[in-house]
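Peer 1: turn this into a structure:
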Amino acid sequence: MKLEHQIGKHVQHVLDLPDSKISPQDNLIEYGLHSLAIMRLVDIFEKEYEAKLSYIDFAMAPSIEDWVKIIDDTKESKTKKLIDFPTPYVNLSEMQYAHWVGRQGENVSSHLYIEFAGKYLNIEKLQQAYRQLLQCHPMLSVSIAQGQQSIQKLTETGIRINDLTKVDEIKVSEFLAQQRQNMTHQKLDIESGQVIDVRVTVLPNQHHVLHIDTDMSAIDPQSCFILIQHLSDLYSENEKDLLFMSNKSSVPYFEYIQAKDKQLEQQKKYDEKWWKSRLENISDIPALPYIAEGLRDQPNLFTREAFSFNASDTQVLVNIASEYNILVELICLTLFAETVALWSSENQFRLNLPFFSREKYGTCTDQEISHMVGDFSNMCLLDIHAKAGEKFSESLSRIKQSLEEVYLHSTYTGVEVLRDLSKYHQQLETAPIVFTSGLNYGEIISNQVQKHFGQPIWCISQGSKVDLDVQVALINEKLVINWDIRKNAFQQKVIPEMFKYYISRIQSFILDKEKIHSIPEYILPTPHTLLNEDELNLPFKGEHYSVIHGLDTCCPCWVIGYLGIQVSEENLYKFDPSDLINIHGQYWYKTTHQAYFNDQKDICVVSELNPQIKRNGYWLNPNDIAEKIAVHPAIQKVKLFPITKGEKNTLVALLVCALDESLSYTNLLSIYTACLNTQALQPEQSYIVSEDEIDQVNTENIEVLLAKKIPIESQKDISALEKVIYFMMCSVIGISTEQEDDINIDFFEYGGDSLLATHLIAVIQKYFKDSGLTIVDIFSQRTVCNIAHIIEENLPNTAHKIASVFLQVMEGKK
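Peer 2: Model prediction:
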């Protein structure tokens, strides 16, 4: 009874229910229990009862009565300390967890890779400095697995040396290019404690390239530059302020994070309410000319654009910012927001703004905090509302105000806001456009580092669910702009054109500070070719056509806007002036037809032959999805139609195929899993139609046809395996299983999140061992039907037998 009472008190505290009477048998989900609360409670129980506990067990049995049994059983089986060396497992921070989940779900590691080129490097001295560095920073041997972290016993790890002193120039270039490619895209073995990789390529004539790669799940970008500085300090034997770190018996970073969480607990509750009250007002991701996930060639290939302003121009920008009492980073951010707005088909969107906080918490000293390595990163979602005809100063002021407001409520992290947003919209929400500023940290690479290691010649970062990461920083008194790009996430030429425009906007600001009071001039091409003109119920035909942006200018290539027709002066009287737009002295009438320029600057009108549907912020052409489905030999013809009902976009597939014993409804639905490698591409409803019907159907009569048909999804028999997966999914999410089994239940739409996805994997693997199911499958397949299909494929002889036994046990309990 004492343990039951203690657990009840902790539950009331964490769920903020001081006056609620919770019985031991109550389902805590009904009292607001969620994944983060489970993590917090398990952490408390581990410390208080000195027991190694699994939050999966607690998530699967969410009652005080069950939790008492779990803790009692664990305490009885405990015979020795959890981990003798050197630390027990502790939970990851929100950003660490996001990096870890992204690595599982997308097969991309969030990491930062840097190269330095120099001369006269003492390799032996560097090796010794590196060994000391590992001793000074416990986080350089942290193991991150199953959503938790611990410091492993330090194994002897040195710097890898590539000796190319006897190699000719061509082979040197080839090797360095391949090395850059490999390390730009590598995944360090963080489960085994590899979170940093340092290599030196020794070149002829005493030249060298130093390669440094750090994983952000353990070392944030700011910590990476601290590490590089510390390596330089140790190399130069200037370690008096650093080596004290190696004498610590604990892990300062772990202590710091735990103290921070405790100290900010009340503020975080307040910030959580603030963000949750604003979920409906958070804008979508920028509607840039993306290629949707699932349709990208080599989806994890990254590249970069870079530009460095000279020291003189940089100083001019600093002086302008000082004169107007603003920060240079605010100027750069606002100009970037305006650049994104021009290439976005929507004027309102959100940006992802990471930042790093090293404020003092707990007993850690200022010296310890400034030397500490770990994850101090956070991110906030910044809403941008671009307006036509707005002066730059007005845009600057609004963004500054919004920025200050979100920073005030940042103890509830952007990762948590995205999680709430996903539940609110019943779809997986991301923040793929990132703006990171390092300007308020001064020079990010010191003269001492460059003296010892050489000039920085390459820097690139990767991140899961990140398509564009913009960084602004100061190196050698020069403003440096880096764009790290998921290369095949955008239509051709989009990013180079955006980057060129962004740099030109900064340059124009440097040349004329009065630009702060002016309306931006969008100098863009105005093509006048119209494709498929005969297919449109144009109000009239003009001599020239264009695509009109919401900012009352012409759209760049691939940006979806509205078809505009130039109006001559003699025809102006025919129009209401409010229907006309003046662009560079010419009047344009904006029709209701959506259109875009392709990269040949031809106008493509969105029509039945060239349809578009917006999903998760991405524009999709259903014809592209139909092509992927049509690859399957069992399908003779396929057509996809986007159908809009209210704010919901539904994708409907019409299929011509013959059903027989070899092609059942079950097999037919699994074709989507095979052909479409992400749930975002999969149609919600599928119908079998005849060849005549598919040839005659169009957007006008599709509803009439569907009224006569029954979706395939509702005709499929539910297998024992699918019933078990349905039960497990509902149990992990915390929703009732009393309703009729729904094999199309989407894990994320019904309240699942990244943390619960790891729980679901653990539960499934417990019963269906060797099923091969990974968190990647949960993110990409998402539904009961799809997940069951993967298990069935990997365990063809045992999956259904296991499921049948599981159901018999469940039915016996009722």
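
Peer 1: rest of the way, CA atoms for contacts and neighbours
Peer 2: OK.

Peer 1: and the closest residue in space to residue 437 that isn't next to it in sequence, how far from residue 333?
Peer 2: Residue nearest to residue 437 in three dimensions, not counting chain neighbours: residue 472, with 5.0 Å by C-alpha to C-alpha, 6 or more residues apart in numbering. According to C-alpha to C-alpha, to the nearest Å, residue 472 stands 9 Å off from residue 333.

Peer 1: and this one, so I can compare the two:
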Amino acid sequence: MRDEHRTFEIEAVRRTVARALHLEPGELQPDSDLFAFGLDSLTLIRLAGEWRREGVDVTFEDLIERPTLADWFALLDERAPTEFRPDSMPATTHLDAAAPYPLATMQHAYWTGRQDGQPLGGVGAHFYTEFDGSDLDPTRLRTALTALTHRHEMLRARFTDDATQYHAAPRDVAVDLVVHDLRAWAAEAVERRLAELRDSWSHHRMDVASGEVFRLGLTLLPAGRTRLHVDLDMMVGDAMSLRILLADLRHLYECPGLPLPAIDIGYGRYLAEHAAAGAQARTRARRWWTERLADLPGPPALPTVVDPLTPVHARDTALNHTRRLHHHLDPRAKTALFGRARRHGVGPAAALAAAFAEVIGAWSSHPKLLLNLPLFDREPLHPGVAHLVGDFSASIMLGVDTTQPVPFVDRARRVQEDMRAGVAHGAYGGVDVLRDLSRATGEPVLAPVVFTSAIGLGEVFDERVQALFGAPVWIVSQGPQVWLDAQVTELDHGLLLNWDVREAMFAPGVPDAAFAAYRDLVGALVADDRAWRAPVGQLAPARRSGRPV
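Peer 2: Model prediction:
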């Protein structure tokens, strides 16, 4: 009976994992390295949560350390309960919904970094997007925005000087939809005004202390056209939260009488339960990172023209200006890249991170460099977490040594191995590691070069959102103490490769030349297996040409 039961469980796990990776079960063999099939941290979190809800005592760290089906079969079989338990989640934490509660780690970093006088501060961490559509009704949109603000408590968040947050009651929040009516303007005047609005919204630091955390604007244009402006401060929501907000806003605009799924947990309660459930993992991870502090390299020594520790204020508009560089891989190119990566035993996120590291290494005067990798850590503690808005992000530090010109596939495999180890110990996050490095060195240590992979999150803007609001024509993000934020997101069934660059930091021409090299390297990896088997060659005009201030 035990063998029959175990065989059934093995096939159930194979189907579960294949579904999570968007594969057919037959594609996964017992010894398959699941990272080569696109496994990422978000999928791991979801799988661990799903199995814990079935009563299996398994953690994210357990799964990432043994990433093959055979190992997972054995682990789950060993820890499966003798009787089915429908819920092994932590006991509910009861919190006063109106009481202040502490900031999450990344929230605290955003709060500190946005203050005037911080090194490369004076900037809020936020996402700004424009959608070009038609025939949006300002009255219906304002009504939907009001309902959205009532539904999501984080849109009513207030932040205090003692590093806490609380939520205002819906009746105490004034919802404001900014409407610009340009329908009677001449074409040239319209374009000038749209450019002014784009620059203003892209670089606006919201007043989060007073509750300015989510801004929605609508520009009415000639011939029934519209432009929707959406700005979300990362203090209250991560990239997945932006997706949730846009999906809910669409629903509330189109179907105001149809209830949305209930949200059975608040953000404060989630943070408390997540911290309690992960306390032991955090202790283990802290020990692991402490043992490796001395081996972590410094940030890339890029050709900068501003001291990275320069105190910056919001009024320093030149130093606060962000420019986006972008390149879209169409669905065919995305499929080709994923296929080649899999055949070489590398996940697509690791392959793109390695390509980014090669390019940054080429422009750095030091071949060893520290990269900042955000993670998405939305653990399904309760069913309502899937609908919850909040900052569920974390980060890890990734050291990369580009000294030796090795075949690209070797670089990518090493990056993948180090990413895997870092994520396995991500309970002690990158912000904490940087604080430890600063204490150890006696001076501030920053990790201002960021690589964010949202592969596995799905389309950043789903088809129904675009059908109502229009196509996204402008996407940009800013963050304090960040020079360069490289992002990979899924869009229109392809991949969008972005660099958000704090342009005044760099010598003229450097960001454009480096991004062109990145785009060309990714293109070669899409097109030709030989690019995987050979070193990348010279990328910068002169190898190790960085001249940091």
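
Peer 1: I'd assumed residue 440 was in contact with the residue nearest to residue 437 of structure 1.
Peer 2: No - when contacts are counted by C-alpha atoms under 8 Å, residue 472 of structure 1 is not listed as touching residue 440 (10.2 Å).

Peer 1: anything in contact with each of these two?
Peer 2: residue 329 (C-alpha atoms under 8 Å, 6 or more residues apart in numbering).

Peer 1: these two: who's more crowded?
Peer 2: In this view residue 472 of structure 1 and residue 440 are compared by other C-alpha atoms under 10 Å, and residue 472 has more residues nearby, 22 against 12.

Peer 1: which residue in structure 2 aligns with that one?
Peer 2: Under the alignment defined by TM-score structural alignment, residue 472 of structure 1 corresponds to residue 488 in structure 2.

Peer 1: please report how far that match lies from residue 316 of structure 2.
Peer 2: According to C-alpha to C-alpha, residue 488 of structure 2 and residue 316 of structure 2 sit 29 Å apart.

Peer 1: give the contact list for residue 324 of structure 2.
Peer 2: 476, 498, 499, 500, 501.

Peer 1: just put the residues you listed in CSV and tack on neighbour count, secondary structure and distance to residue 245 of structure 2.
Peer 2: What follows is the contacts of residue 324 of structure 2, written out as CSV (neighbours: other C-alpha atoms under 10 Å; DSSP: H, G, I helix; E, B strand; the rest coil; distance: C-alpha to C-alpha, whole Å):
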residue, neighbour count, secondary structure, distance to residue 245 of structure 2
476, 21, strand, 17
498, 22, strand, 22
499, 24, strand, 24
500, 23, strand, 23
501, 24, strand, 26
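
Peer 1: in CSV: the residues you listed, plus distance to residue 514 of structure 2.
Peer 2: Output for those, formatted as CSV (distance: C-alpha to C-alpha, whole Å):
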residue, distance to residue 514 of structure 2
476, 19
498, 12
499, 10
500, 13
501, 11
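
Peer 1: identify, from those residues, the entry nearest to residue 484 of structure 2.
Peer 2: Using C-alpha to C-alpha, residue 501 comes nearest to residue 484 of structure 2 of the contacts of residue 324 of structure 2, at 4.6 Å.

Peer 1: which residue sits closest to the closest one in space, ignoring its chain neighbours?
Peer 2: Residue 501 of structure 2 sits nearest to residue 484 (C-alpha to C-alpha, 6+ apart), 4.6 Å away.

Peer 1: what helix or strand is the residue nearest the centre of structure 1 located in?
Peer 2: With distances taken as C-alpha atoms, centre = their mean, structure 1 has residue 465 as the residue nearest its mean C-alpha position (3.0 Å). For residue 465 of structure 1, there is no helix or strand it lies in under DSSP states H and E.

Peer 1: what of residue 458 of structure 1?
Peer 2: With secondary structure defined by DSSP H and E, residue 458 of structure 1 is part of strand 455-462.

Peer 1: same question, residue 654 of structure 1
Peer 2: strand 648-656.

Peer 1: other SSEs contacting that strand?
Peer 2: Secondary-structure packing of strand 648-656 of structure 1 (3 or more C-alpha pairs under 8 Å, 6 or more residues apart in numbering; DSSP states H and E): strand 613-615, strand 637-645, strand 685-688, helix 691-696.

Peer 1: any idea of the angle that strand forms with strand 637-645?
Peer 2: With axes from the mean of the first three to the mean of the last three C-alpha atoms, to 10 degrees as the basis, strand 648-656 of structure 1 and strand 637-645 are set at 160 degrees to each other.

Peer 1: which strands and helices lie in contact with the very next helix or strand once past strand 648-656 of structure 1?
Peer 2: The helix or strand immediately downstream of strand 648-656 of structure 1 is helix 665-675, counting by DSSP H and E. Other elements packing on helix 665-675 of structure 1 under the criterion 3+ C-alpha pairs under 8 Å, 6+ apart are helix 622-630, helix 784-794.

Peer 1: what range in structure 2 does the last one sit on?
Peer 2: Right, helix 784-794 of structure 1. On structure 2, no counterpart of helix 784-794 of structure 1 exists by TM-score structural alignment.

Peer 1: other SSEs contacting that helix?
Peer 2: Using 3+ C-alpha pairs under 8 Å, 6+ apart: helix 784-794 of structure 1 touches helix 665-675, helix 720-733, helix 775-781, helix 799-813.

Peer 1: out of these, which is closest to residue 386 of structure 1?
Peer 2: helix 775-781 (32.5 Å).

Peer 1: how far off centre is the closest one?
Peer 2: Centre-to-centre, helix 775-781 of structure 1 and its host chain are 15 Å apart (C-alpha atoms, centre = their mean, to the nearest Å).

Peer 1: with stretch 366-377 of structure 2 instead?
Peer 2: The chain centroid and the centroid of stretch 366-377 of structure 2 are separated by 13 Å under C-alpha atoms, centre = their mean.

Peer 1: and if you look at stretch 65-81 of structure 1?
Peer 2: Worked out by C-alpha atoms, centre = their mean, stretch 65-81 of structure 1 lies 37 Å from the chain centre.

Peer 1: what range in structure 2 does it sit on?
Peer 2: Aligning stretch 65-81 of structure 1 against structure 2 (TM-score structural alignment) gives no matching residues.

Peer 1: ok, stretch 720-736 of structure 1 next?
Peer 2: Going by TM-score structural alignment, stretch 720-736 of structure 1 sits over no part of structure 2.

Peer 1: report the buried residues of that stretch.
Peer 2: By neighbour count on 16 or more other C-alpha atoms under 10 Å, the buried set for stretch 720-736 of structure 1 is 720-734.

Peer 1: between those, which is closest to residue 588 of structure 1?
Peer 2: Top of the list for closeness to residue 588 of structure 1, among the buried residues of stretch 720-736 of structure 1 and by C-alpha to C-alpha, is residue 733 at 52.3 Å.
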